[in-house]
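# just to be clear, the model below is a prediction. Sequence and coordinates:
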Amino acid sequence: MEIFKVNGTVNKKRLAIGVLIPVVGGALVGYYANKDTQAQYKKLKKPAFSPPPRVFPIAWTSLYSMMGLAQYRAYEKVDASQIEATVLTPYSIQLGLNFLWSFLFFKWNLRGIALLEIGMMVAAIGWSATQFYKVDRLAGALMLPYLGWVGFASTLNYSIWKLNR
């Protein structure tokens, strides 16, 4: 498919690594951050717009796949001297914040801290998307559904924090 081609070719190894890191990392974080927390989460007051729990794994797998593809495309397009500043730094920061948020919100019940942290995550995703867009418009565009979902998640985080203080 054309979406996987960068400069007319597909680097299968880099593509696989790019997609597997967020997908597998997200699955592991989800498992460990949510382990033994489901009963407690069910007891929380939630806003009417809170999606059913089954939506989250589907949404996150799709979003992690798109962000991995975006990172792959940007990495392949950017000049080698700019890989660190343009691709790896903003991407790593936003992914690290993404993984940390699950522990803050679910495992450690620090929903107020998670709300502050998700604000930083939104900014980091925006930075990453902007940097990606500069080198590959599709890579930048692939980050937009993720940015939208995390924006929604921040509203959900705020609502749950407010309802359960």
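Great, that's in hand.

# use CA for all of it now, contacts and neighbours both
Will do.

# any idea how far the helix or strand where residue 25 lies is from the chain center?
Using DSSP states H and E, residue 25 sits within helix 12-34. Taking the mean of its C-alpha atoms, helix 12-34 sits 11 Å from the chain's own mean (C-alpha atoms, centre = their mean, to the nearest Å).

# which strands and helices sit next to the longest helix along the chain?
For the chain, the helix with the greatest residue count under DSSP state H is helix 111-135. Applying 3 or more C-alpha pairs under 8 Å, 6 or more residues apart in numbering; DSSP states H and E, one finds that helix 111-135 contacts helix 55-77, helix 89-102, helix 137-142, helix 144-163.

# tell me which other helices or strands the helix holding residue 25 touches.
helix 55-77, helix 89-102.

# how about residues contacting the longest one?
Applying C-alpha atoms under 8 Å, 6 or more residues apart in numbering, the external contacts of helix 55-77 come out as 4, 6-7, 14-15, 18-23, 26, 83, 87, 91, 132, 135-136, 138-140, 142-143, 145-146.

# then this one, side by side with the first:
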Amino acid sequence: MGRAWLMPILTAAFAATAVAVLGATITDIGPWYRSLAQPDWAPPDAVYGMAWTAIFASTAIAGVTGWLATPDWREREWLLGMFALNGVLNLLWSLLFFRLHRPDWALIEVLGLWLSVAVLIVIIWRRSMVGAVLLIPYLLWVTFAGYLNMTIVNLNGPFS
């Protein structure tokens, strides 16, 4: 592995870890969350940590793959900007749902999060099919999370 890989790998690993740690600190599985009616098909709490770990790892690898396959600096800046926006939207969803106790607002926000993942797939696909494919589990997970979010809103709303 050449030195050209080192900085993108370290940057992607740091960014993915930062979003994961911040998201974990925002996520409060306390009395409010436990009081919410959940659908029968909702996964056990332990599944979320495993799923997010795999998603953050594959997203970091996709970012490195996309970065290295993109020779133009302007395209690389666009790619970094989209990953940054995605990280912010990821954290915002957790803030809305878990800290502000507004699953209804989180349901609206998850559309932006989903769209940001879809745009990342399109951007990376142009340069690296492997990188784009690595983001598909993230898109599927956000789709599932959005449907779960919608179900929780339907079972528990209105929120104030």
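Perfect, thanks for sending it. The shown structure was predicted, so the numbers you read here are calculated from the model rather than taken from an experiment.

# who wins for proximity to residue 127 of the first structure among the helices and strands packed on helix 111-135 of the first structure?
In terms of C-alpha to C-alpha, the element of these nearest to residue 127 of the first structure is helix 89-102, at 6.4 Å.

# and the closest one against the second structure, how far off on average?
Following the fit onto the second structure, the mean deviation recorded for helix 89-102 of the first structure is 1.2 Å by mean C-alpha distance after the TM-score superposition for the first structure.

# so that helix corresponds to what in the second structure?
Helix 89-102 of the first structure corresponds to residues 81-94 in the second structure, going by TM-score structural alignment.

# quick one: the helix holding residue 25 of the first structure to helix 89-102, angle?
Inter-element angle recorded for helix 12-34 of the first structure and helix 89-102: 30 degrees (by axes from the mean of the first three to the mean of the last three C-alpha atoms, to 10 degrees).

# so helix 12-34 of the first structure versus helix 55-77, what angle?
150 degrees.

# what's the burial count for residue 1 of the second structure?
Neighbours of residue 1 of the second structure under the rule other C-alpha atoms under 10 Å: 5.

# matching residue 162 of the first structure against the second structure, which residue comes up?
By TM-score structural alignment, residue 162 of the first structure lines up with residue 154.

# could you measure from that match over to residue 135 of the second structure?
29 Å (C-alpha to C-alpha, to the nearest Å).

# okay, the two: which has more neighbours?
In this view residue 154 of the second structure and residue 135 are compared by other C-alpha under 10 Å, and residue 135 has more residues nearby, 24 against 13.

# please name the residues that touch the more buried one.
55, 58, 59, 62, 117, 120, 121.

# need the residue closest to the centroid of the first structure.
Per C-alpha atoms, centre = their mean, the C-alpha nearest to the average position across the first structure is that of residue 98, at 5.3 Å.

# ok, that residue touching residue 121?
Yes: if you go by C-alpha atoms under 8 Å, residue 98 of the first structure and residue 121 touch, sitting 6.7 Å apart.
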